[in-house]
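> my questions are about this predicted structure, shown below with the sequence.
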Amino acid sequence: MRVVVGECQVDYGGRLTAHLPMAKRLILVKSDGSVSVHADDRAYKPLNWMSPPCTMTVVEAEGFDGLSGVELDPRIREVWVVKARNGDILQIGLGCIELDRCIELGVDPGLQKDGVEAHLQALLAENPDTFGEGWTTVQREYMTAIGPVDILARDADGGYVAIEVKRRGEIDGVEQLTRYLELMNRDPLLGQVRGVFAAQLIKPQARTLASDRGIDCVVVDYDALRGMDRAEERLF
C-alpha cells in the first residue's frame, strides 16, 4: 500500500462529475489498484475513489491538459490520472507532499465471523426461501477481487442476488456489500446483481443507507432457522 499525505485537488469525470478544491488530504493506493482520497473525518467512506480494475499514470502539471473545463491550482506539481475501464477518470493534482510511503501489509486473513454469524450464513444458504419463494443458492463465499460475498443466490426471476449476512447489521456491513456489488455488476456473466443485507438486528442508520443504495434489508430469526422456535408451540 502507498500512503500519501499532502495538498491535492481532486476532480472526477465520467458518468458523474465532482470537484474537491485544494486541501490537505490522505491518499491511499492499494495493491489491488484502487485509489481513494480521505479527509480527517467520515471514517466509513472516502471523499472520492476509483475501484479496481483501473490504471494510474503520473504526469507533470506543467502543460498538462486534463479533464475538460478543469483548471489546475497553480500549486500543483504533478497529476495522477486514474482511469477505469468504463472511461471514468479520477484526476488528483498534488502540491506539497508531507508523507509518501509504501508499506507492505501482507495477506489479510479477512474478517472472522463469530460462531453465530457463521452458522446463520450456513442456515440461510440451506434455506434460500427465507428471502422469497423460488429463490435458490448458487454458492456460499462467492469470491470477488476484494473478498468473498457470503451468499450468491438467484431470485424467482432468475436474477443474481448478493447476500451479506451479519449478526448485527451496521453501516460498515452495508458499505462492504456496496463494494461487492460495484465489482459484480461489471461482470458480464452475472449481469445486473442486486443486494440483500441480512441480519438478526439492523440498525436504523444501516437500513437508511441500504435503502439509499438500492439494497434490500431482511431481518432473520436465528432460532426459527435452527428449528428452535416452533410457531405451533407459541402462546402468543
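Perfect, I can see it now.

> from here on, contacts and neighbour counts on C-alpha atoms
OK.

> then T208 would be within a helix, right?
Yes: with DSSP: H, G, I helix; E, B strand; the rest coil as the criterion, T208 is part of a helix.

> next up, a second structure to put side by side with the first:
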Amino acid sequence: MRVLIATCTVDYSGRLSAHLDPAKRVIMVKADGSVLIHSDGGSYKPLNWMNAPCSIAVDEPGESEEFDGVTQVWTVQAAKSDDRLVIRLHDVVADVVEDLGIDPGLVKDGVETHLQQLLAEQVPQILGDGWSLERREYPTPIGPVDLMVRTPRGAPVVIEVKRRGGIDGVEQLTRYLSLLGRDPLLEGISGVFAAQEISKQARTLAEDRGIRCLVLDYDAMRGFDDPESRLF
C-alpha cells in the first residue's frame, strides 16, 4: 500500500469526464494496482478512482504544467477499457509505503455459530427451568438442525438459530420439522425460531405454522449487558 498526501488535480476520461481542481487530498495505491483519491469528507467513498487491472505511468511535467507548480504527472490507464485517470501532483506532504500483508478478512460479531453455542450453553436460563440440551447440529437428511432440546416433560423441540430471522429461515425450519416429525421417537416435535432480529413477516409465518419465535439478546447472553441496570 502506498499513501500520499499531496496537493493535486485530477482528470478522468472514459465513459464520462470529470475534473478536480487543485486541493490537498489522499491518494491511495493498493497492492492490486487500484488507485483511489480521497478528500477529508465523504465517508468511505473516494472522489475518483481506477479499479484494477490498470497501469500507472509517472512522467515529468510539461513546461506549462511545471509553470503551474506540477512536480509529477501520473497517468493511470485501465487495462480493459479507455478509462484514464491523470493525477498532477504539486506539493507532496507525505509519501508512505507499507506492506500490509494478507488480511484475514472481516469477522462479524454475533454470527450464527456463536449464537448457537451460547444458546446451547444457556438452554435452562433462556427457555426455562427443566429444559435441557440433547444435541447441537442434530442430523437430518437435508442438513443438521442447530439445536435439539427437550421440554421439562421430555417433549422434543428443534431450534433454528439465525442472526437475522427472515421468511427463508422459517421455511428451513418447517422442512426440518416435516422430516423429523415422521420419526416415531420424535412424536409431537415442535420448533423454535431464534434470532437477534425477526422480521414481522417471518414472525407471522412462524406463528401460523405453530412455531415459537424467540428473540436473542446477544449482549446479555455474553454477559456484557445487565438488563436490570437499563433505564428503558
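Yep, it's here. None of the values given here were measured: they were computed from a predicted structure.

> start from the N-terminal end of the first structure and give the strands.
When assigned using DSSP state E, the strands of the first structure occupy the ranges 2-13, 18-29, 35-38, 48-50, 54-60, 78-84, 89-102, 136-144, 147-154, 160-169, 193-202, 216-219.

> now the first one on the second structure. Mean distance?
Overlaying the second structure shows strand 2-13 of the first structure at a mean distance of 0.4 Å from the equivalent residues (mean CA distance after the TM-score superposition for the first structure).

> also the third one?
By mean CA distance after the TM-score superposition for the first structure, the fitted strand 35-38 of the first structure averages 0.3 Å away from its aligned residues in the second structure.

> and if you look at the longest one?
Once the two models are superposed, strand 89-102 of the first structure sits on average 0.5 Å from its counterpart in the second structure (mean CA distance after the TM-score superposition for the first structure).

> now do the shortest one
For strand 48-50 of the first structure, the mean distance from the matching residues in the second structure following superposition reads 0.4 Å, by mean CA distance after the TM-score superposition for the first structure.

> packing partners of that strand?
Counting contacts by 3 or more CA pairs under 8 Å, 6 or more residues apart in numbering; DSSP states H and E, strand 48-50 of the first structure is packed against strand 35-38, strand 78-84.

> ranking the strands of the first structure by burial, who's on top?
strand 160-169 (a mean of 23; mean count of other CA atoms under 10 Å).

> center of the first structure - which residue?
Centroid check for the first structure by CA atoms, centre = their mean gives R179 as the closest residue, at 1.9 Å.

> okay if I get the strands of the first structure as a markdown table plus distance to M184 of the first structure?
Formatted as a markdown table, the strands of the first structure follow (distance: least, CA to CA, whole Å):
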| stretch | distance to M184 of the first structure |
| --- | --- |
| strand 2-13 | 22 |
| strand 18-29 | 21 |
| strand 35-38 | 18 |
| strand 48-50 | 15 |
| strand 54-60 | 15 |
| strand 78-84 | 15 |
| strand 89-102 | 20 |
| strand 136-144 | 7 |
| strand 147-154 | 10 |
| strand 160-169 | 9 |
| strand 193-202 | 7 |
| strand 216-219 | 17 |
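
> need the helices and strands packed on strand 48-50 of the first structure in a markdown table (columns: distance to L120 of the first structure).
Shown next, in a markdown table, are those (distance: least, CA to CA, whole Å):
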| stretch | distance to L120 of the first structure |
| --- | --- |
| strand 35-38 | 33 |
| strand 78-84 | 36 |
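
> which one of those strands lies closest to V165 of the first structure?
strand 35-38 (25.9 Å; CA to CA).

> for the second structure, longest helix please?
As assigned by DSSP state H, the longest helix anywhere in the second structure is helix 167-180.

> packing partners of it?
Packing partners of helix 167-180 of the second structure (3+ CA pairs under 8 Å, 6+ apart): strand 156-165, strand 190-198, helix 200-208.

> which one of those is the most hemmed in?
Per-stretch averages of neighbours, counted by mean count of other CA under 10 Å, single out strand 156-165 among those, with a mean of 23.

> so which of the helices and strands packed on strand 48-50 of the first structure comes closest to M228 of the first structure?
Nearest to M228 of the first structure among those is strand 35-38 (45.6 Å), distances taken as CA to CA.
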